[in-house]
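> Sequence first, then the predicted structure:
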Amino acid sequence: MKRIIVTALGALALAGCAPQRLEGPAAPVTVKIIAFNDFHGALETPGRAIELQAADGSLVKVPAGGAAYFASAVKSLRAKAANSVVVSAGDLTSASPLVSSLFLDEPTVKALSMAGLEINAAGNHEFDRGADELKRLQRGGCAKLTRVEPCQIEPFKGASYTYLAGNTIQADGTSLFPGTALRSFGSGRRKVTIGFIGLTTRLTGNYVDPAGIKGITFADEAETANKLAADLKARGADAVVMLVHEGGYPARSDQPEKCDGLSGPIVEIAKRLTPAVDVIVSGHTHRAYICDYGATDPARPLLLTSAGNNGVMLTDIDLSFDPATKRVTAKHARQVIVQGDGVTSSAGPVKPTAAFPTFAADPAVAAHVARYAAAAESRAKRVVGRASGPILRDEHDDMKESPLGLLIADSQLAATRASGAQVALMNPGGVRASIMPRDGQVTFGDLYTVQPFGNNLQVKEMTGAQLRAVLEQQFAKTDGTALLFPAGLTYSYDLSKPEGQRIIAPLIDGQPLRDDAVYRVTVNSFLGGGGDGFTAFKAGKDVAGGALDLDALEAWFARGQVVDPPALGRVKDVTPR
């Protein structure tokens, strides 16, 4: 006992001779992940404002978007962090406005490289022009792989960021793009490593022209992520971030930092993920949300985010690590609205609101965008016709007719009447924007923004039974329902009836559809190849080619008439309620 006391006294004496500071826990290592998705070539500020809920609960219109402001917002966030990385969850290109799409989205790839993007999970739209063209966007070069001439303005160096797509499986079993990437932050004992997984939606094959992805299949997202997460952990990842081009639907669109009532494919994917995944950056649905998934499933305390679309916001994610254990100790995310100088919408000017910060335009990116905008201006501003008012698409419900969808179907039927076409069908996913005339005038740029894909029209011979099977498939597809917009055809549907009996009283040119009769049906080449899951179109026999879908739409406006929005009612829901 005495020995212990003496030893203790000796320790106190030594402490008195040489005071020692007791150190507390080391400060955490924090890494800022700046995330976005579905940029879709939105180089210029969109001509509309987004509606958001301000801190006081009021709804405000915010002029947001534009690559120059976007780059400035990214750089502002990075300046506040010792450790940061910029990532995205796909669809950066394609389905783009004319200023980008006209140049094969090369200006968007360069703008996002200038903004500091490092890793992108390829989305379904990035395969629109085929896998080889997507590889060119990564590697650079001027090989002509589409009908559009590459490198029209300057040599194309390719993306400075890395495309990931670990579930794009080729015939030999390898993935078209890498599935993972590792990034380390800090140094010495405070060094932490984050592993990134990149995936596209497994339904990509349904959304793009099959000719461009021959030999490629798209594996299940959760199964692939679980395998890749285990590999990343084995390679030293302290945290795993999943970038996936698939998403969900919150109950409200004006509360981007919440996820009340979230539904959709990403919820089912999250349920099947390994707990090794700490964060999911999602996309595809064009909705914005931040979800603490651990509140739903404590076994998977991950953070789930999405930043809407068109570069109107960024998700600012902070991951904190204990430097001793390397474990994630905290996760936090917020949405940063990319508000610039204001926009001129169809309803007039929208000035910046004090409810959200404002970013100055990045001069280098602004000059880059201006160069391409000037090159596209003469084509974009060419007046093609007049409209009596806005011709709208439905941005939220693919099971509703829209005036613009019906108008496009009308234009395609008119363009192929000489080939005997009796019916035209248009898919809602191919209608990318509403037409908002200025002083009644509609420009080529307006039409290009509506239909940027450059699909050829096809005329197919189909029996009445085959056409009925197409219509039934609207309600039976594995990737969700979608109403085709018809011209020359009217019908009702009753979802309470068994599959195969849901289409009621279909009429072609006012006459009842006969299952044994043969009809000529116009579709775009995307649908004709089974796109959007409409595999029943493959049963039809190709009998004639047609103009580009965009040319057909332009011809509809060039008839010398003021175009009115078509009346709804060609398809009626008679399901008992």
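Structure's in. What do you need?
> CA atoms for contacts and neighbours, from now on please.
Will do.
> in stretch 381-393, what counts as buried?
383-387, 389-393 (16 or more other CA atoms under 10 Å).
> What of stretch 144-162?
150-151, 156-162.
> put this beside the first:
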Amino acid sequence: MIRPRTILACAAAGLTVAGLAAQPAAARPAPTAAVRLLALNDFHGNLETPTGSSGTAIDENGNAVPAGGAVYVATHLKRLADRHTLTVAQGDLIGATPLISAAYHDEPSVQFLGDVGVTASAVGNHEFDEGYRELQRIQDGGCHPVDGCSPAGKWKGAKYDYLAANVILEKKNRPVLKPWTIRRINGVKVGIIGVVTKTTPGIVTADGIKGLRFDDEVASANRSAQELRKRGVHAMVLLVHEGDQVKAGSRPDDCGVVPGAGTRIAQEADPDIDVVLSGHTHQQYVCSVKDPEGQPRLYSSGSSFGRVITQVDFQVNTRTGDIVRSSLKGDNHVVTRDVPPDPATQTFVQTWKQRVSAIADKPIGKITADLTRVPSPAGETALGDVIADAQLAGMKDKGAQVAVMNPGGVRTDLTFKASGSEGDGVVTYGEAFAVQPFSNVMGVTSLTGAQVDALLEQQWTAAGEKILQPSANLRFTIDRSRPVGDRVSEITIDGKPVDPSATYKVAANNFLLGGGDGFSTFTQGKDQVLGPIDLDGFVAYMGAQGTIAPPALNRISVK
């Protein structure tokens, strides 16, 4: 790695011999090779152009502009690429995806990303939504073990490498996928390492990652850097599915990050790592941080849903094989829709849209007005309440007395205005799927009244607030002025105060039942039984109700 002190020493040596003889070879500028990186993160299967706030981005002028969609991602990638380009990604490319991709276990999205040149990607937490064995199938190929082959035929596997340096198979004590890969470009070698946030076990379904260990991101990246050095690789890029938040309204190349988990990784990772590309938080930023030796290192992220492409240009010293840090330049490009859509991608997307349309366009019920995720002062939402009611109804035959829903599992609103030809107020299967895309399984567990209280107290942690959405027969009061652990009171079920020593059957999805989002009290439950997939329960509830009006947001009171 060319350090500033080395450059200064060479310059000084050149001055001492000026006019006496030609400069020695050591003092001449080292030959370099140009490399360009193009990066995407948190694509989440958005083959079609995303809508609403998910379909806009803040551009270089501070304006919100329409952005995203596979046909425009492909066009922009082609325009930005040169013959010395590597395209990479930072995870959550699949999982929590629209029906066009999810109906076929995200094979369409992985195919698209490979076709546009992605060569390596970190795994994200959502890559584990269907379990790590399904992720291995996506990587290696083969038809789905339950649903079989898609209309495209036998799945051939991803064209790019998923990298998971810190995801360890505990029995074998080795990464579940490749930890790193090496790419040769413009005559030089570039090592690419991938890690995912170590908080993954708390934000995915426990059954899907059983037998896996998620190690510290920095320690794992450093092990991979050491392995790359042994192979003579010194130009290194870290793809990390973790990041930071930014100030509202930040422009693509601003560095208004609030330092957090992403910054820690970017600052503490091995000094031989020259570039840290991040994701997970769906933010856009381009920053420079100091590595452990005090040298500048590029640290960036490119929003989500295919709305931003990150471009990183640098020179590699062909003598040392290292990146010249002073040559690093990052630039986030908004994927605007003012360019011609890529014809091949347009055909590809339309083909999959037609394949899934019979499922997506089927009406399942009606609403009288928007069902949104807009929270009341207590954190209660109309759509969250309706989903909780649906889960209670769907698990009544398993003995459920109440139900709760995690707010993060409600992914979008249900709007009264028609999105297609179905008519105002009509909810289609595709719209319902967009609300609950995870295919979580509903279940019931037995908790004492004291455990119900403890569960509701876990709505507040050091990381912030996550208010559980309650079914209509569960009421409680919160007081945010009180200490964490003592904020909930007046808990009632069916109008009766909860008895701390009595047992209650609580319905929730298997993400929560496994202790997801920090609700570890669920893991203390007994006599757990599982039921149908949450989406199936929601569809059945919509059909049984016929027409649903937004419920009053009065299940949670605030002192």
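That came through, no problem. Everything numeric here is computed off the predicted structure, so don't read it as measured data.
> Over which residues of the second structure does stretch 38-45 of the first structure lie when aligned?
Counting by TM-score structural alignment, stretch 38-45 of the first structure lines up with residues 42-49 of the second structure.
> So residue 213 of the second structure, which state does it fall into?
strand (DSSP: H, G, I helix; E, B strand; the rest coil).
> Quick check, it in contact with residue 164.
No: using CA atoms under 8 Å, residue 213 of the second structure is not in contact with residue 164, being 11.1 Å away.
> Spell out the residue ranges of the strands in the stretch 401-550 of the first structure.
423-426, 441-443, 456-463, 485-487, 489-493, 503-508, 511-512, 518-524, 541-548 (DSSP state E, counting those that start in this stretch).
> go on, the stretch 251-400 of the second structure?
257-258, 273-278, 284-290, 296-302, 308-317, 329-334, 363-367.
> Would you mind saying which of the ones you listed lies nearest residue 469 of the second structure?
Nearest of these to residue 469 of the second structure, taken as CA to CA: strand 363-367 at 19.2 Å.
> From the contact counts, what lies against the closest one?
Packing contacts for strand 363-367 of the second structure, counted by 3 or more CA pairs under 8 Å, 6 or more residues apart in numbering; DSSP states H and E, involve strand 426-428, helix 534-545, strand 547-548.
> The next helix-or-strand element following the shortest one vs the first structure, average offset?
When you say that, I think you mean strand 547-548 of the second structure. Sequence order places strand 556-558 as the next helix or strand after strand 547-548 of the second structure, per DSSP states H and E. Average distance between strand 556-558 of the second structure and its aligned residues in the first structure, after superposition and using mean CA distance after the TM-score superposition for the first structure, equals 4.1 Å.
> Check which helices and strands strand 556-558 of the second structure sits against.
Right, strand 556-558 of the second structure is packed against strand 474-478 by 3+ CA pairs under 8 Å, 6+ apart.
> tell me, the strand it packs on lands on which residues of the first structure?
Under TM-score structural alignment, the match for strand 474-478 of the second structure is residues 489-493.
> distance between the matching stretch and the chain's centre?
What separates the centre of stretch 489-493 of the first structure from the centre of its chain is 31 Å, taken as CA atoms, centre = their mean, to the nearest Å.
> Give me the mean distance between that stretch and the second structure.
Mean for stretch 489-493 of the first structure is 2.3 Å (mean CA distance after the TM-score superposition for the first structure).
> Which helix in the first structure has the most residues?
If you go by DSSP state H, the first structure has its longest helix at helix 363-380.
> For residue 267 of the second structure, find the nearest of the strands of the stretch 251-400 of the second structure.
strand 284-290 (5.8 Å).
> Flag every buried residue along that closest one.
Under 16+ other CA under 10 Å, the buried positions of strand 284-290 of the second structure are 284-289.
> same check, this time on stretch 438-457 of the first structure
Within stretch 438-457 of the first structure, judged by 16+ other CA under 10 Å, the buried ones are 441-457.
> again with stretch 316-329 of the first structure
Quick answer for stretch 316-329 of the first structure (16+ other CA under 10 Å): 316-323, 326, 328.
> and which of these is nearest to residue 33 of the first structure?
The closest of these, once distances to residue 33 of the first structure are taken by CA to CA, is residue 317, at 4.9 Å.
> Now do the strands in the stretch 51-200 of the first structure.
Under DSSP E, counting those that start in this stretch, the stretch 51-200 of the first structure gives strands at 59-62, 84-88, 119-121, 162-164, 168-169, 180-185, 192-200.
> Off-centre distance for the longest one?
The chain centre lies 19 Å from the centre of strand 192-200 of the first structure; the measure is CA atoms, centre = their mean.
> swap in the second one?
A distance of 17 Å separates the centroid of the chain from that of strand 84-88 of the first structure, by CA atoms, centre = their mean.
> average distance between it and the second structure?
Looks like 0.6 Å for strand 84-88 of the first structure (mean CA distance after the TM-score superposition for the first structure).
> Give the aligned range of that strand in the second structure.
Counting by TM-score structural alignment, strand 84-88 of the first structure corresponds to residues 85-89.
> Then stretch 158-168 of the first structure?
The aligned range for stretch 158-168 of the first structure is 157-167, by TM-score structural alignment.
> Between the strands of the stretch 51-200 of the first structure, which one is closest to residue 7 of the first structure.
The nearest among the strands of the stretch 51-200 of the first structure, by CA to CA, is strand 192-200 at 40.6 Å.
> who's in contact with the match of strand 474-478 of the second structure?
423-424, 502-510, 570-575 (CA atoms under 8 Å, 6 or more residues apart in numbering).
> repeat that for 7 Å
Stretch 489-493 of the first structure is contacted from outside by 423, 502-509, 570-575, using CA atoms under 7 Å, 6 or more residues apart in numbering.
> Sweet, I'm off.
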